[in-house]
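# sequence first, then the predicted structure, then my questions.
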Amino acid sequence: MKKRNKIIYWIATIWLSLGMISTGVVQLIQMDEEVQKMNELGYPAYFLTIIGVWKILGVIAILVPRFPLVKEWAYAGFFFLISGAIFTHIAVADEIINYFGPLLLLVLTIISWFFRPADRKF
């Protein structure tokens, strides 16, 4: 049971980390498609820099050993950021395909948080 939980944790955490790093980098370099999408959603382009930096810092926080309180804050930040993205897509009546990425990252965040080992809990 413990081994299964550890495997689930690491699979979810690695995929979550890859998703957050890749989207964070895309936001930091402000790809044209990202800037256009943020404008469509009603957010200023500089918001991409803020989100990108926090995503990368959040990934570092959940991957490094120790610092369980920082991990809790990182998971909470991911949850609020991603749920906010989902509600933004709902608010602008975005196409259903645009919900897939945020929903997947939200599920991975919850799974990673739920199955994290005892030494990573606060």
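All right, it came through fine. Numbering: from 1, shown residues only.

# only C-alpha atoms for contact and neighbour calcs from this point on.
Fine.

# can you give me the helices in this protein?
For the chain, the helices defined by DSSP state H cover 2-28, 32-41, 46-63, 68-91, 100-114.

# how about those, which one is nearest residue 120?
Nearest to residue 120 among those is helix 68-91; the distance by CA to CA comes to 5.2 Å.

# so what touches that closest one?
Residues from elsewhere that reach helix 68-91 (CA atoms under 8 Å, 6 or more residues apart in numbering): 41, 55, 58-59, 61-62, 95, 98-99, 102-103, 105-106, 109-110, 113, 119-122.

# mind giving me the ChimeraX select for those residues, buried ones only?
The following ChimeraX line selects those of the contacts of helix 68-91 that are buried, judged by 16 or more other CA atoms under 10 Å:
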select :41,55,58,59,61,62,99,102,105,106,109,110,113,120,121
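
# burial count for residue 81?
16 (other CA atoms under 10 Å).

# tell me how far it lies from residue 55.
Applying CA to CA, to the nearest Å, the value for residue 81 to residue 55 is 9 Å.

# same deal with residue 30?
According to CA to CA, residue 30 and residue 55 sit 14 Å apart.

# residue 122 too?
Going from residue 122 to residue 55 by CA to CA gives 21 Å.

# what about versus this one:
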Amino acid sequence: MNLNKIIYWVSTTLLGVLLLMSAGMYIFNYLAIEEAFKSFGYPTYLIYPLAIAKTTAVLVLVIQKQSIIKEWVYSALFFEIVLAFFAHFMIGDGEQTAAVIAMALLILSYIFGKRTFKNSIV
């Protein structure tokens, strides 16, 4: 296994674990997440769809090599992570560190995924 593939799989796996932990919190700790969403000013009916979307995103990142769907997942996760960062930053709860880590892992996964699967058919 070459270095590009190792970096891709480590960053993608860590990103996947982070997203699945977040989705798990959305499902199993609903009341705390509901309060957080209210403090952000977000509608609480987004909690379960976001948990499903994060879980689906992890599946696509792990299963797909290079495809249009995977590109969409990367872009959706980019916007989700940016919005999470600014939501935590704006209310000043100091919880934006996870978003910074997630963004670094997302960028590493994207760049090294392109290098690893550059010869794959879309």
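Great, that's in hand. Everything numeric here is computed off the predicted structure, so don't read it as measured data.

# so residue 66 of structure 1 sits against residue 119, correct?
Yes. Between residue 66 of structure 1 and residue 119 there is a contact under CA atoms under 8 Å: 7.2 Å.

# nearest spatial neighbour of the counterpart of residue 34 of structure 1 in structure 2, chain-adjacent residues omitted?
Using TM-score structural alignment, the equivalent of residue 34 of structure 1 in structure 2 is residue 33. Among residues not flanking residue 33 of structure 2 along the chain, residue 26 sits closest, at 6.1 Å (CA to CA, 6 or more residues apart in numbering).

# what of residue 113 of structure 1?
For residue 113 of structure 1, ignoring the flanking residues on the chain, the nearest one in space by CA to CA, 6+ apart is residue 75 at 6.8 Å.

# how close does the corresponding residue of structure 2 for residue 6 of structure 1 sit to residue 63 of structure 2?
Under the alignment (TM-score structural alignment), residue 6 of structure 1 maps onto residue 5 of structure 2. Remark: distance between residue 5 of structure 2 and residue 63 of structure 2 (CA to CA) = 15 Å.

# between those two, which is the more surrounded one?
Set side by side, residue 5 of structure 2 and residue 63 show more neighbours around residue 5, with 17 against 10, by other CA under 10 Å.

# for the more buried one, give me its contacts.
In this structure, residue 5 of structure 2 makes contact with 112-113, 116, judged by CA under 8 Å, 6+ apart.

# let's go with 6 Å and repeat that
Residues in contact with residue 5 of structure 2 (CA atoms under 6 Å, 6 or more residues apart in numbering) are residue 116.

# against residue 32 of structure 2, how distant is it?
Distance from residue 5 of structure 2 to residue 32 of structure 2, counting by CA to CA: 38 Å.

# got it, and residue 21 of structure 2?
Distance, residue 21 of structure 2 to residue 32 of structure 2, by CA to CA: 14 Å.

# these two: which is more packed in?
residue 21 (15 against 12).

# number of residues surrounding whatever residue of structure 2 lines up with residue 91 of structure 1?
Here residue 91 of structure 1 is matched to residue 90 in structure 2, going by TM-score structural alignment. The number of residues packed near residue 90 of structure 2 is 12, by other CA under 10 Å.

# do the same with residue 9 of structure 2
For residue 9 of structure 2, using other CA under 10 Å, the count is 19.

# not counting sequence-adjacent ones, nearest residue to it?
residue 109 (7.5 Å).

# whatever residue of structure 1 lines up with that neighbour: what's it in contact with?
Mapped onto structure 1 by TM-score structural alignment, residue 109 of structure 2 lines up with residue 112. For residue 112 of structure 1, the contact set (CA under 6 Å, 6+ apart) comprises 9, 12-13.
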